[in-house]
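# make a model of this:
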Amino acid sequence: MMMLIIFMVFLPFLLIFFLKYFSIGVSHDQSQLPPGPYTWKILRNISLFKNSPHIAFNNLAKIYGPLFSIRIGGQLVVVASSQTIAKEILKNRTTSGRFLPSLYYSIPGTTHLSVVAAKECNDMWKSLRTIGQSYIFSSKAIEANTLIRKNKVMEMMNYLRTKEGESLNIENVIFATISNIVANILASRNLFSINLDGIADRKLVALIHEIVGKANSPGLGDLFSIFKRLDFWSKRSAMDMYRLIKFTWGDIIKERRASIRHNSEQDFFDVLARNSFSDDQIASLLMEFLIAGTYTTTMTAVMLMIKLMKNQEILFRVRDEISNQALDENSINESRLSECQYFQACIKETLRLHIPGAFGIPHRAIETCKVNNYTIPKDTVILVNFWAIHLDPNNWEDPESFKPERFLGSNVDFMGAHFEFLPFSAGQRMCPGANVAIKNVQLIVAYLVHYFDWNFPDDVNQSNLDKIMDKLNTTFEKENPLCMIPKIREQRMFE
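Next comes the predicted model:
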């Protein structure tokens, strides 16, 4: 205990020493590397980089150019902020590696088995992408899972009907609905109650937040190689998360192994089990796919609701379009929602202004290469500031305004072919679930706005909404939830 106290007392001085020792400033004179500031400049403004890194890095780009570099400890980080350089990075095999904190890779089952976080696009990564494409991401798989989406949305609607006139946390409702859609596609099971009011619900939500938070927070061992062997805290935290992941999926895996399906009704779990994946590997993959399929999708749906509520004329136009083009008797026809061009434009404009995860998942140079005529050494962390590209006045007229009509008559889509608009990234590491995410967002929001009127509680004002939107730019914050009051406007559905 005494040694621990002594270590904690001297830790700040150790950090200052190592930061000073390793923090090498990058200037225009060092022509091989992209230019950039000295690390001390960043440390003096650490609160801005911690709370709004997408803004802070965009400010640096205005000084040092669209490709700049910084050193944090022994780690070189390069940041791209223009569509031209983004294209060069995202289309380049040598910059297709991933960088996540070592804590994430310390969770048993994740080291060599990941789609989202695989360090390189190796054979296992390709195999998992192929399985995912067949059972989750392809047009055929999306069509096959139509009934799952519809059933989960109906559960949401029936719950909301019982809450008419009450203030409720709409984030929780959307999150639970999307999570249960994804969980049923993965393993034919619900994971959450619709209002997240159970102890198991809260534990699982906390675990998801912890995994996402720590996957975005490098530890000392990731920045200073000298600490890698001493980083017992990360290993202990990884094992704690592993036990919770096993607790979440353990009974489901045991039950499902007893009845593996080989027919047309097989799901993602059936395929993994038939291909001899271990329980640890299956649990890890199910959790990764669950988080990837729910976290950012929920953020987009919540943000879209906020934008529609703040712009009533746009909301009325969306409702009219859904009524005229997608209504099938007393239900919304999902297949025709994609034909609602203005509604689709609203989704695109929401993703442009409020992309979930301003940098996506960091890239890593798998070997030394050239980007924009600068040298990028092997293992450099590479960030693409998608937020800055989406608000670049060179790409968009009046970029900070919410104007869905900018996408009408435009061929700009979600799929990474247009580098001024990259909500799901592009290239080899583009999010494979882009179409699934859009399907979930459009179906849930269409039902919410067509069948209900929504009001904010008296204590929700413009300041509250601005704070919620600021938080949603970087993370899904439960501490500052969006509460709304539903009122049924289309009764026929419930008769």
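
# going forward, measure contacts and count neighbours with C-alpha atoms only.
OK.

# now do the same contact list for residue 487.
Residue 487 sits next to 164, 165, 452, 453, 454 when contact means C-alpha atoms under 8 Å, 6 or more residues apart in numbering.

# how about this one, so we can line them up?
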Amino acid sequence: MAELSTDLILWLCILLPSLYIFNLIRFRKTSKLPPGPVGFPVVGSLFELGSMPNESLARLSQLHGPLMALQLGFITTVVVSSAEMAEQVLHKHDQAFAGRTVGDAVKVLDYHHHSLVFSQNGERWRELRRICNTELFTPKRLDTLTGFREQKVQALLRHVHTACAAGRLVNIAECAFGTALNLVANTIFSQDVVDLESESTGEVKSIVWELLVLGAKPNLSDFFPALRWVDPQGLRRRTRTLLKRLYGVFDQLIDKRMESDAAANGGKKKKYGDFLEVLLELTRKPSSGFTRENIRPLLTDLFIAGSDTPSATIEWAMTELLRHPGKMSAVQLELERAIGTKRPVKESDIERLPYLQALVKETLRLHPPVPLLIPHRADVTTEVAGFTIPKNTQVLVNTWAISRDPACWENATSFLPERFLNSDINFKGKDFHFIPFGSGRRICPGMPLGVRMVHLVLASLLHSFSWKLPDGMAPEQLDVGTKFGISLQKAIPLKAFPCPRSLDGVE
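Reported below is the predicted structural model:
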């Protein structure tokens, strides 16, 4: 066994440098490749990424330009760091860059073939996208499920009231994450998957959270494809185990619904109006191409994206408000004037809350949920701004750098919701200096649901409670360090003391 290990290391020592030299020659043969750092043998510029790649790449782009090429191991990568270059890549050449760079761990159980997020730009992806746009995330469908979301937010407020009565700190991220999971679960299955009052994390919550943790870890197999058969960090094996567990939960929920439908045979079948009803109807049509097996990855997409991004955004918004008490007072005054103190916030109230909307936009600008977006891939060799981007190149759009670009934003690093008041700038993919959800055909399809969730939860927390930092901490002492992952999260979770502003606001 020791000899085998020694031989393996020897072959890798010979093979990896040889492959790197070949790749470097191929990389530099493209004379019109965008400028960028040369990097080190074998690893390229990997060591320059550090723990916060969005910040490191932003600094490198200041040296090499807003369209920058570099090697990350054996992966040729182009980084987009300006609104002008983002418009070129995501709008003018949208079709050419609509492919996906898919990580090794994502390929287990053929997840990437049926995932809306990771499937390549082709017939299957277009059908998934069509279903989402015409059946799942339409205003009519989301309006139908408004009552579910409002009920789940009331459950959150009751949980916070319990913590308040006990004099406990509230972990904003944890509460927001559990609530977001229940909001998604009720939108899809018309039932909860998390008990906010239980100390147990719950199976779905623990699975989704661990998938997010795994997804945030750099995988050596992605940068050095020769290592994929080894799976040196075990990420593929662990992802497979977690997906199987999550699929098992989905199967139980689907079986329960189908049994209910079967029991109603000859009688009146209950109409849920949720996403599962739509998807099961599709599986009954052979021509649709949908089966129970291939809707599981779509359900997984919805649970992961629908819980992580909204909860991170809510935590960052609360963090910034606690750091800027005057702005918290402004949004709470708006809530009092628009809603009063005798009833809870409803989704229909949001359109009458311009400062709240501006607050959410500014949070998404300063803390974009996916700082490098989901990696794009060049499906064809394409010329952009006089440079050549070869086929199969990975393309990263640094929305974190773009949304802090002083050429686009005055006082770019300051938290100023007022900049969005009386402004028609929005996050729907047309204003390329503000694209937290991406743009073009790969823009986040769940944005309509996620935005509703964030506004409703945030407005409800601010309407029902005043919030204070623990132990006499001053606002300027609040830690705003970040950790890089699928979403950009606070390094130290936000905890604060709630104090009821009106007990009439909770049903």
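
# work out the TM-score between the chains.
Put the two chains on top of each other and the TM-score (TM-score structural alignment, normalised by the length of the first structure) is 0.90; 490 aligned residues with a C-alpha RMSD of 3.0 Å.

# you'd agree residue 106 of the second structure is in a helix?
Yes: the assignment for residue 106 of the second structure by DSSP: H, G, I helix; E, B strand; the rest coil puts it in a helix.

# that one against residue 115, yeah?
No: counting by C-alpha atoms under 8 Å, residue 115 is not a contact partner of residue 106 of the second structure; they are 9.5 Å apart.

# more neighbours, the two?
residue 115 (23 against 18; other C-alpha atoms under 10 Å).

# so the equivalent of residue 406 of the second structure over in the first structure: helix, strand or coil?
Superposed on the first structure with TM-score structural alignment, residue 406 of the second structure falls opposite residue 393. Secondary structure, three-state DSSP: residue 393 of the first structure is coil.

# skipping adjacent residues, who's closest to residue 393 of the first structure in space?
The shortest distance from residue 393 of the first structure to any non-neighbouring residue, by C-alpha to C-alpha, 6 or more residues apart in numbering, is to residue 399 (5.9 Å).

# quickly find the element holding the one you found.
Counting by DSSP states H and E, no helix or strand carries residue 399 of the first structure.

# who's in contact with it?
By C-alpha under 8 Å, 6+ apart, the contact list for residue 399 of the first structure reads 390, 391, 392, 393.

# shared with the second structure, which of the contacts of residue 487 of the first structure?
Retained contacts for those in the second structure, judged by both residues aligned by TM-score structural alignment, their matches' C-alpha atoms under 8 Å, are 164, 452, 453, 454.

# out of the residues you listed, which is nearest to residue 215 of the first structure?
Of all these, residue 215 of the first structure sits closest to residue 454, with 34.9 Å by C-alpha to C-alpha.

# map that closest one across to the second structure for me.
Here residue 454 of the first structure is matched to residue 467 in the second structure, going by TM-score structural alignment.

# what's the mean distance for the helix or strand its match falls within versus the first structure?
Element membership for residue 467 of the second structure (DSSP H and E) is strand 465-468. Aligned to the first structure and superposed, strand 465-468 of the second structure gives a mean residue distance of 1.3 Å (mean C-alpha distance after the TM-score superposition for the first structure).

# onto which residues of the first structure does the helix or strand following that strand map?
Downstream of strand 465-468 of the second structure, the first helix or strand assigned by DSSP H and E is strand 482-483. The alignment of strand 482-483 of the second structure onto the first structure (TM-score structural alignment) covers residues 470-471.

# contacting residues around that stretch?
With contacts defined as C-alpha under 8 Å, 6+ apart, stretch 470-471 of the first structure is touched by residue 477.

# that's a strand at residue 35 of the second structure, yeah?
No: Residue 35 of the second structure is assigned coil when assessed by three-state DSSP, not a strand.

# distance of it relative to residue 61 of the second structure?
Going from residue 35 of the second structure to residue 61 of the second structure by C-alpha to C-alpha, to the nearest Å gives 10 Å.

# hey, where'd the helices end up in the stretch 251-400 of the first structure?
Secondary structure of the stretch 251-400 of the first structure (DSSP state H, counting those that start in this stretch): helices located at 268-274, 279-310, 312-325, 334-337, 341-353, 386-390.

# all strands for the stretch 1-150 of the first structure, in order.
67-72, 75-80, 97-98 (DSSP state E, counting those that start in this stretch).

# which one of the ones you listed lies nearest to residue 437 of the first structure?
strand 97-98 (21.9 Å).

# about what we covered before: neighbour count winner among residue 35 and residue 61 of the second structure?
Remark: of residue 35 of the second structure and residue 61, residue 61 carries more neighbours, 23 against 18, as counted by other C-alpha under 10 Å.

# so what corresponds to residue 359 of the first structure in the second structure?
Applying TM-score structural alignment, one finds that residue 359 of the first structure aligns to residue 372 in the second structure.

# what's the local residue count around that match?
27.

# any of the contacts of residue 399 of the first structure buried? List them.
Buried by 16 or more other C-alpha atoms under 10 Å: 390, 391, 392, out of those.
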